[in-house]
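J.: quick one: sequence and predicted model below, then my questions.
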Amino acid sequence: MTSTTPADPSAPADAGPAPQPATGTDDPLRHGLRTRHLTMMGLGSAIGAGLFLGSGVGIATAGPAVLVSYALAGALVVLVMRMLAEMASAVPSSGSFSVYAEKALGRWAGFTLGWVYWFTIVMVLGVEVTGVARIVTGWAPGVPQWAVALAVVALFAVVNLVGVRQFGEMEFWFAAVKVVAIVAFLVVGTALVLGLLPGTDPVGTSVLLEDGFAPTGVAGIAAGLLVVVFAFGGIEIVTIAAAEAEEPQRAVARATRSIVWRVLLFYVGSVALMVLVLPWDAPALQQGPFVAVLDLAGLAGAARLMEVVVVLALLSAFNANVYATSRMAFSLAGRGDGPAVLRRVSGRDVPWVAVVVSVVLALVAVALNWLLPDALLGILLNAVGASLLVVWLLVAVSQLRLRPRLEAEARAAGRPLELRMWLYPWLTWATLAALAGVVVLMATDAAARAQLAATTGLVAVVVAVYGVTALVRRRRARAHAGG
């Protein structure tokens, strides 16, 4: 049984200059998530294949100095998340940064950011399920990849449709497995560094400094920053899920405070262990950095163990991203910036049409991955490569403009802001300058430059679509007024 719910009363009208967006209450959705769900959701989304597999690429690019790259990227993410959490704790919404961009800059910004993010995550869904299928068919060669992909999509469609509490529980335990794996790696790696494992001696800094801390120089650190900066993507799901949390203002503030520091510890701690025990240019680090360290520690079956962890990481990310895309589409539809059918909710208060659309398009992305790996898919993946940067930039601009308004609203309600950005507005401006610096770095790197150009093209297409839809709305409004 399904029901169609109207758009929020405060949603923008079909015409007129930059109307106010929905308040973010998302009334048709059930408040079934707890703080522990939000915390583990954010951790699980940020700790994915980018850490388990991609950290070796960063080390090969910058050497041990990749730690500087991770520290810089991590600091940038901490600042962006603080800004986003400030807005989300004041105005929890399933549209998150899309809603805040609309409130700060106008309807065009909310439309653009919402649909760019939605398209990005749909493409990522296809990559994640393809990764799972390839690993699983390596274990069972007789099983076709399409069958594994279909099973994964069907399973998580059901998980996302049965209810937000059930989704939160599954995501909690998926993420918990990844966190336990990281903690276990940190323990084993530390024991290896200190010479506490059988047949080992303390490693000191001989391996770390064998070719110097920064063997590829400042250019290597800059290139490493481009490799690692987007690895932190995924934490933003906490602010999307805030609308369905119990006591959303407090839940998102508590979850965000704990997530960013834990993610930094996991990333920087893991990479520090890798460069302490293995030469930065060791081929094993690029093939599988975690496996390389565990093999050195004498842990039998390390490769297969990490394959299992990577599969769980991809499944967890897939599950969370189905949630994120469906809620973003639900929010856009509620504000009149998407098909009204995406606003339909089930008897369990789940936006079931938006969920179904997300999983179907994930299958389409999988098909593109197999049929056109070097053609259309490559173009699409390039287009989403720098989209996280677009989100971060508009988050900073939105916070810069909304902070005075949020403070005024809080004073009028007789309460303080639950969470504040540090040293406003100076630190916000510094963050914007740092993000602009990342854009400049991307423009100097051939591969990153292609991603930047493709993402710019994607944003331009979405803005053009908004312009056409806005023109149609105005004509309809004039025709209705004249009739």
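T.: Structure received. For clarity, every value in this text was computed on a predicted model and none was experimentally measured. Residues are numbered from 1 along each chain as shown.
J.: C-alpha from now on. contacts and neighbour counts both.
T.: Will do.
J.: for residue 243, give its distance to residue 116.
T.: The spacing between residue 243 and residue 116, counted by CA to CA, to the nearest Å, is 21 Å.
J.: ditto for residue 140
T.: Between residue 140 and residue 116 the computed distance is 37 Å (CA to CA).
J.: okay, these two: which has more neighbours?
T.: Taking other CA atoms under 10 Å, residue 140 and residue 116 do not tie; residue 116 has more neighbours (24 against 11).
J.: off-centre distance for the helix or strand harbouring the more buried one?
T.: Per DSSP states H and E, residue 116 falls inside helix 107-139. Relative to its parent chain, helix 107-139 has a centroid offset of 10 Å by CA atoms, centre = their mean, to the nearest Å.
J.: which strands or helices does it pack on?
T.: helix 96-105, helix 145-162, helix 302-334, helix 352-371, helix 376-385, helix 387-412, helix 446-482 (3 or more CA pairs under 8 Å, 6 or more residues apart in numbering; DSSP states H and E).
J.: tell me the angle it makes with helix 446-482.
T.: Comparing the axes of helix 107-139 and helix 446-482 via axes from the mean of the first three to the mean of the last three CA atoms, to 10 degrees yields an angle of 130 degrees.
J.: list the buried residues of helix 107-139.
T.: Neighbour-count burial for helix 107-139, counted by 16 or more other CA atoms under 10 Å, picks out 107-137.
J.: next, count neighbours for residue 392.
T.: 24.
J.: give the contact list for it.
T.: Neighbouring residues of residue 392 by CA atoms under 8 Å, 6 or more residues apart in numbering: 80, 435.
J.: and here's the other structure:
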Amino acid sequence: MPDQSTGCNNAKGKGSTGNGSVSWWHLSLIGVGCTIGTGYFLGSAIGIRYAGPSIVFSFMLAAIGTYIVYNLLAKMTAEDPQEGSFCYYAAKAFGKWAGFSCGWNYWSSNILIMGSQLTALAILSQFWFPKIPLWIFATVYAILSLLIVLLGNNGFDKAEDLFAIIKTSAILMFILIAALALFGVIDGNGELPEFSMRQNDLLPQGMNGLWSSLIYAFYAYGGIEVIGLMAMQLKDKKEAPKAGNVMLIILTFIYVASLTMAVLLISLNAFNDKESPFVTALSMYHLPFFPHVFNGAIIIAGFSALTAALFGVTNLLVTLAKDGDAPKIFEKKLRKPKDLPLPSLGLAATGLIASVVTALLLPGKVYEYLTTAAGILLLYNWAFIILSAFKILRQKRSGIILGIMGLILLLSAVTGTIMEKSIRFGFYISMMLVALIALVTFFMNKKWKKEQRGKMSPS
């Protein structure tokens, strides 16, 4: 799951021409650490269930789509450096309505991402305490996250780098141990599953399974637009594309290598969405320490992502209010604790409460629904990035073709959720939120046009 700790800050802000302090390779490493999240550690199990070994191809296709999106965003950043990122570029390309809807779509996707993270943490905690209901764990993590935000723990931000290292180290540890298991260095309780390149083995549910798994592959790369925001901190803004390319190469290698190891180590029937596929893959081997260490590492890192996302969503709504894209009440802050945006935090907390209630009512499907809906909303913003680039950048025919290819991949991931009945409800949730945002945008746009005519009319 993406660690999206920042939002469309200063979406209509002034350009930034100052020099940053981050080198391109440092941004690449930050991007890798921030992007790997619980969505990958747990969500990939759902993708394996639908696609089988071909989940590897889903992640390769998603890497291509992600590359296209980031490359265009990085080019816009290099040409016109802005603090506001993709929301600013959407407004620049299509008008105020696009920036408004982009900002609220991003806020909504982050609320769903928080819900997905919260549920993932609860599911992972059931690894040790299977009899405790999902909603109880979700409630505990939600309260702890809110307390950290309320206390204004400044040291928490400094710990983010450490948590990123923990996540990355966990998956690299799996790749190393899995390689040793495949080569027979580590003994297991059973034989390796037979595998061939026949279609039934590669695509156990046919092309529909591969299609449905695309959303979970894209979701694992989620957060790339946040790295686009961080590109403003580069010493040389023109190195943003290079930073993104290196980051994606590293991410794709880690994802593809670990998933290939997982599907080779154990039968596909053994995977389930109640535990990480990497824990499942090594369950037949004499490694009593691994499941507990790996699970604990994911929970620590996942909780940091949840809290960082709560910080980000809260601040995003404050920014939207300052820009006139949200009610002014969300701009207000309490002096004690230090500059606490209580109304904005309250609305974000409502989203967390809704996730807890959903976990109570739909404990079996809540993670799939929230992850699917969050992934779809994320891809809507990615589509905004591509469409904005079409209008803002002067591109050669090859660049336009690449952008169209990116839109096709995004559309494929979204429509794939319709093909699978068990995750289709997540598609409906995303459609409901998009329709609501579109309706509000329509009325706001009429208001803006009326105000504009009033300014233009003679006094």
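T.: Cool, the structure landed. Note that the structure is predicted; figures quoted are calculated from it, not measured.
J.: TM-score of the superposed pair?
T.: Overlay of the two chains. TM-score (TM-score structural alignment, normalised by the length of structure 2): 0.79; 438 aligned residues with a CA RMSD of 4.1 Å.
J.: middle-most residue in structure 1, spatially?
T.: Nearest residue to the geometric centre of structure 1 (CA atoms, centre = their mean): residue 234, 1.9 Å.
J.: residue in structure 2 matching that one?
T.: Matched to structure 2 by TM-score structural alignment, residue 234 of structure 1 sits across from residue 223.
J.: over to residue 297 of structure 1?
T.: Alignment note: residue 297 of structure 1 maps to residue 285 in structure 2; criterion TM-score structural alignment.
J.: you'd agree its match is up against residue 189?
T.: Yes: contact between residue 285 of structure 2 and residue 189 holds when scored by CA atoms under 8 Å: they sit 6.0 Å apart.
J.: these two - which one has more neighbours?
T.: Taking neighbours as other CA under 10 Å, residue 285 of structure 2 and residue 189 compare with residue 285 leading, 16 against 9.
J.: how about that one, nearest residue that isn't a chain neighbour?
T.: Spatial nearest neighbour of residue 285 of structure 2, chain neighbours left out: residue 188 (4.0 Å); criterion: CA to CA, 6 or more residues apart in numbering.
J.: any idea how far residue 393 of structure 2 is from the residue nearest to residue 12 of structure 2 when sequence neighbours are not counted?
T.: For residue 12 of structure 2, ignoring the flanking residues on the chain, the nearest one in space by CA to CA, 6+ apart is residue 88 at 5.4 Å. To residue 393 of structure 2, residue 88 of structure 2 is 14 Å away according to CA to CA.
J.: which one's more surrounded, those two?
T.: Ranked by neighbour count (other CA under 10 Å), residue 88 of structure 2 and residue 393 place residue 88 first, with 26 against 15.
J.: mean deviation, the helix holding residue 116 of structure 1 versus structure 2?
T.: Its aligned residues in structure 2 lie a mean 2.9 Å from helix 107-139 of structure 1 after superposition (mean CA distance after the TM-score superposition for structure 1).
J.: ok, now stretch 248-266 of structure 1?
T.: With mean CA distance after the TM-score superposition for structure 1, stretch 248-266 of structure 1 departs from structure 2 by a mean of 2.9 Å once superposed.
J.: which of the residues in that stretch are buried?
T.: Buried, per 16+ other CA under 10 Å, within stretch 248-266 of structure 1: 248-257, 259-260, 263-264, 266.
J.: I figured the residue nearest to residue 285 of structure 2 was touching residue 281, is that so?
T.: No: counting by CA under 8 Å, residue 188 of structure 2 stays clear of residue 281, with 10.9 Å between them.
J.: so these two - more neighbours on which side?
T.: Taking other CA under 10 Å, residue 188 of structure 2 and residue 281 do not tie; residue 281 has more neighbours (22 against 17).
J.: give the contact list for the aligned partner of residue 314 of structure 1 in structure 2.
T.: The pairwise alignment with structure 2 assigns residue 314 of structure 1 to residue 302, based on TM-score structural alignment. Contact analysis of residue 302 of structure 2 by CA under 8 Å, 6+ apart lists 37-38, 117, 121.
J.: trace residue 249 of structure 2 over to structure 1, please.
T.: Aligned counterpart of residue 249 of structure 2 in structure 1: residue 261 (TM-score structural alignment).
J.: tell me how far its match lies from residue 75 of structure 1.
T.: 10 Å.
J.: likewise residue 254 of structure 1?
T.: Distance, residue 254 of structure 1 to residue 75 of structure 1, using CA to CA: 19 Å.
J.: same deal with residue 89 of structure 1?
T.: To residue 75 of structure 1, residue 89 of structure 1 is 21 Å away according to CA to CA.
J.: higher neighbour count, those two?
T.: Taking other CA under 10 Å, residue 89 of structure 1 and residue 75 do not tie; residue 89 has more neighbours (25 against 16).
J.: is it fair to say residue 299 of structure 1 lies in a helix?
T.: No: with DSSP: H, G, I helix; E, B strand; the rest coil as the criterion, residue 299 of structure 1 is assigned coil and is not in a helix.
J.: number of residues surrounding it?
T.: Neighbours of residue 299 of structure 1 under the rule other CA under 10 Å: 13.
J.: just residue 176 of structure 2 next, same as before
T.: 12.
J.: how about it, what's its partner in structure 1?
T.: Match for residue 176 of structure 2 (TM-score structural alignment): residue 187.
J.: in the helix or strand containing that match, which residues are buried?
T.: Residue 187 of structure 1 belongs to helix 164-193 when assigned by DSSP H and E. By 16+ other CA under 10 Å, the buried positions in helix 164-193 of structure 1 come out as 164-165, 167-179, 182-183, 185-186, 188-193.
J.: understood, closing this out.
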